[in-house]
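**Student:** A structural model of the following input is requested.
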Amino acid sequence: MSTVGMRSGAELLKEACGPKEAPDTQDFGITWVDRLCDEITCEITKDVFPARQGSVPFHNGLRRFVRTSVLSVAKAHNVASPPMEDVASLARDFGVWVAEQGFPLVCVRQAYWTGTRELIDRWGRMGWPGLAPDPAADGGRIAVSGEVVSRVAFCTFDFADRAMRQSLLAHQEATAGLRLGGDLRRRDVITTILAADDGRVNPAWDAALGYRLGGTHIGLLINATDRAHAEKVLQRAKTATSAREHLLLPPVATHWTAWLGYRKAVSVSILGTLRRTLLGSDTQTAMGRPRPGIAGFRASHREAVRAENIREKFHDAPRCLSFHDLSLEDLLLHDPSSAAMFVRDELGPLADSTDRAARIRETLSVWLSCGAHTATAARLGIHENTVRLRLNSVTEMLGAGYLERKAELLVALRLCDVLAAPRP
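**Tutor:** Below you'll find the predicted structure:
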């Protein structure tokens, strides 16, 4: 949800509040904005996009538009607020985003009215923070007049109406473009393919997609701002790995869906080149493992989705997430709280969030892989004595018999790299 026409709304509210009633802009809490944005986003998703409930990427994508609307209203109230994206531009972006998600025009209208209603209702139930004077300075009472609230509501609905017109027009234009370019037809075919579970191939699919379903496929997700951006990232990856062809579809949630097609099996070196190329791009990506045939087309896409879902649980996620590297984490992080408890139980003080603990964990992990002090020192670029000192610290922390649980230790070290290092 976005808003336009801020000038007229701001003038209305300035007239309503006046210089004496204008709130102290220094009292505006960003925490309040974040909480309100999340609540409104959840309500819009529940009412307008129920099929996307529980999707973190969709929530984050929708929240971007909600946040700009809330901040637009806040600025119109003379309330201090953080920087935001251009309001008029984001209104059009919202219409395009809804169209690319595959939702009809009516959803744009419903999203605005639900969001506007929830903004006024929830802001009022919070006591109008930012708009109201400090309650402590007024004996605990929130002194916001009915006239001010009425003007606030009028201004907010005025914003929503203006922004909605921009979004509706953008949705119609985007839908026409998707239909003309064949994206709607390709999306329907992809939906049919991904929903199936057998190996049957319709001969018409290749022609409809402009992509051959034989050979080997790598599924990708690209968190790009628009088609040109996503196409640039995909073309660079295609060239770097000598892929035969590529397929790009408008985003599900915030990510463009893509595949790279190869004539034969993909080597480990090609897979490494692809990962490095995506790491060097300017956006977040996720990739599945190379898989053959129509079943591989489905499986690699699902792996890319699972890899991307790990991002929210990652303490410091790399720009490109490869399912090949994260398959163990994917298996173990379905219950993050249990995973964190496992890390604490296995690593004890070694799971602490200090730099020293992180250095010792890194040394231990490399040593367990190399099995030699010399190789560990060479890989980490440190002296052998440093390796010995750090391993001595491991013995002090975990006890002399820690290698009796080597498998559990290796798993805990990998999980600790993903999770925000939990303090025991």
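**Student:** CA atoms for contacts and neighbours, from now on please.
**Tutor:** Noted.
**Student:** what about Asp355, how many residues nearby?
**Tutor:** Around Asp355 there are 9 other residues, counting by other C-alpha atoms under 10 Å.
**Student:** what about the strands in the protein?
**Tutor:** Counting by DSSP state E, one finds strands in the chain at the ranges 216-222, 245-252, 255-262, 285-287, 291-292, 320-322.
**Student:** JSON lines for the ones you listed, including mean neighbour count and distance to Glu408?
**Tutor:** Putting the strands of the chain into JSON lines (neighbours: other C-alpha atoms under 10 Å; distance: least, C-alpha to C-alpha, whole Å) gives the following:
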{"stretch": "strand 216-222", "mean neighbour count": "28", "distance to Glu408": "31"}
{"stretch": "strand 245-252", "mean neighbour count": "21", "distance to Glu408": "37"}
{"stretch": "strand 255-262", "mean neighbour count": "24", "distance to Glu408": "35"}
{"stretch": "strand 285-287", "mean neighbour count": "28", "distance to Glu408": "27"}
{"stretch": "strand 291-292", "mean neighbour count": "23", "distance to Glu408": "30"}
{"stretch": "strand 320-322", "mean neighbour count": "26", "distance to Glu408": "23"}
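**Student:** another one to check against the first:
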Amino acid sequence: MAAERPDAVKQLSVVAENVGSRLPDVSRDIGEYVLAEIPELRGDSTVVKILQASITENVATLLHVFENDIPLEKIEGPAAALEYARRLAQRGIPLSAMVRAYRLGHWRFLQWCLDELNRENADDDLHTATSRRMLRVSFGYIDRVTEHAILVYQHERDNWLLSQTAARAARVRDVLAEDDVDLDRVEPSLGYRLRQHHLGLVAWLPTLTDGGEGIARLHRIADELAHRISCSARPLFVPRDAILSWIWLPLGSHTDAPLEQLSNALENSDSSVHVCAGDVGYGIEGFRSSHRQALRTQELAAAADPIPRFTDFSTVAPIALMATDIDDMRSWVWSALGPLAVDDENSARLRETALIFLDHGCSYTATASAQILHKNTVQYRIRKAEEIMGRPVQAGHTDLEIALRAVRYLGSTLLRTEPA
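**Tutor:** Presented below is the predicted three-dimensional model:
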């Protein structure tokens, strides 16, 4: 890169001095612009005051750099800017909002500086050289400060989550374990109303993540799911470790939850997160029972191959309640299905048709309609399944149906790799 012209350095110093003479006006204008563009930063007077202090310090520091030709490597992030990052982290305001505030604030700051440069009436070459220096130095400064602020935000967010959730987790364990709970005392300490309908969830990641990243990802999922089904308040989020969390979605007076919406929301979000849900329950007993069901469902889902993204208790309740020992269950499934318990495509097709056949009262016509198949194809598959098992599908159909449902949800975990 060509060396910068000395007169451009001097010209930028003059611009900085003139803009600095109006520092209160410049800072106020940038603050109003940022708040108008980013709704997440509005509404908390304390945070707004710290934002304004951060803007003032950043503007003053950058003008000081311009005016005195200070190398960027000697510049530290202003104290107010770092404190602002901490406050945003503590309040759960997205990191993206803070980064966007720097971008928009930078743009507004440049408008002030460029307007002042235009008033200097420099010749075209000097104007261009000064503009280039202004852009290079200011972008370098913003890049340096935002990187520092991001690190402070992430560190504070991790510490805040851990400290807050450790205390909350202890209170939740008391609620789950104790018979006599003082709701008037517990609800304010949890920041969550127990006298309403709840949907208990368990969310987890399949592998460990660095630092507090896993907790933050699971927290985002909890907020996304609550937002998608229009919960009456923020969810109760309790991390159990770095990759697993308990969640309660507050449903207010609603007695059921749109599980399909939750499943769709999960499919369109973080692809590595898995979630299991209990049934909706009311009050403290519903809080407990929905949680127990979600835990039991998670035990089942974690044993499945592949692990499903979303599983709700109502769909797998019989399997979840009996799946206390996967090895014993596998043996029972092999006994119930016989040679049909083989992990291959042909057996999978026959098992699925047999289960739908039982679900539709052993009607070939209804099964064909459900699977969008010809009736003769359904008859062929049922006959073939019966030949493989050595008995009619209708014979002992209760055990057969449970075994088929178990395989549907647990997949190859319960199957043989080859015929016995």
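**Student:** for the two chains, what TM-score is obtained?
**Tutor:** With the length set by TM-score structural alignment, normalised by the length of the second structure, the two chains reach a TM-score of 0.55; 253 aligned residues with a C-alpha RMSD of 2.7 Å.
**Student:** what residue is smack in the middle of the first structure?
**Tutor:** Centrality entry for the first structure: nearest residue to the mean C-alpha point is Pro57, 4.3 Å, by C-alpha atoms, centre = their mean.
**Student:** counterpart of Asn392 of the first structure over in the second structure?
**Tutor:** Counting by TM-score structural alignment, Asn392 of the first structure lines up with Arg383 in the second structure.
**Student:** cool, Leu220 of the first structure as well?
**Tutor:** When the second structure is aligned by TM-score structural alignment, the residue opposite Leu220 of the first structure is Leu201.
**Student:** who's in contact with the residue nearest to Gly20 of the second structure when sequence neighbours are not counted?
**Tutor:** Spatial nearest neighbour of Gly20 of the second structure, chain neighbours left out: Leu63 (6.6 Å); criterion: C-alpha to C-alpha, 6 or more residues apart in numbering. Leu63 of the second structure makes contacts with 16-17, 19-20, as judged by C-alpha atoms under 8 Å, 6 or more residues apart in numbering.
**Student:** who wins on neighbours among these?
**Tutor:** Ala16 (25 neighbours).
**Student:** where is the longest helix in the second structure?
**Tutor:** When the second structure is parsed with DSSP state H, its longest helix is helix 124-177.
**Student:** now do the equivalent of Ile221 of the second structure over in the first structure against Ser369 of the first structure, distance only.
**Tutor:** When the first structure is aligned by TM-score structural alignment, Ile221 of the second structure is paired with Val233. To Ser369 of the first structure, Val233 of the first structure is 34 Å away according to C-alpha to C-alpha, to the nearest Å.
**Student:** do Ala412 of the first structure as well
**Tutor:** Ala412 of the first structure is 14 Å from Ser369 of the first structure, by C-alpha to C-alpha.
**Student:** neighbour-wise, which of those two wins?
**Tutor:** Neighbour tally, Ala412 of the first structure and Ser369, criterion other C-alpha under 10 Å: the higher count belongs to Ala412, 22 against 12.
**Student:** what's around the closest residue to the more buried one other than its chain neighbours, how many residues?
**Tutor:** In space, and not counting its chain neighbours, Ala412 of the first structure is closest to Val343: 4.9 Å by C-alpha to C-alpha, 6+ apart. Look at Val343 of the first structure: counted by other C-alpha under 10 Å, it has 26 neighbours.
**Student:** quick one, what contacts Val343 of the first structure?
**Tutor:** Going by C-alpha under 8 Å, 6+ apart, Val343 of the first structure touches 351, 412-413, 415-416.
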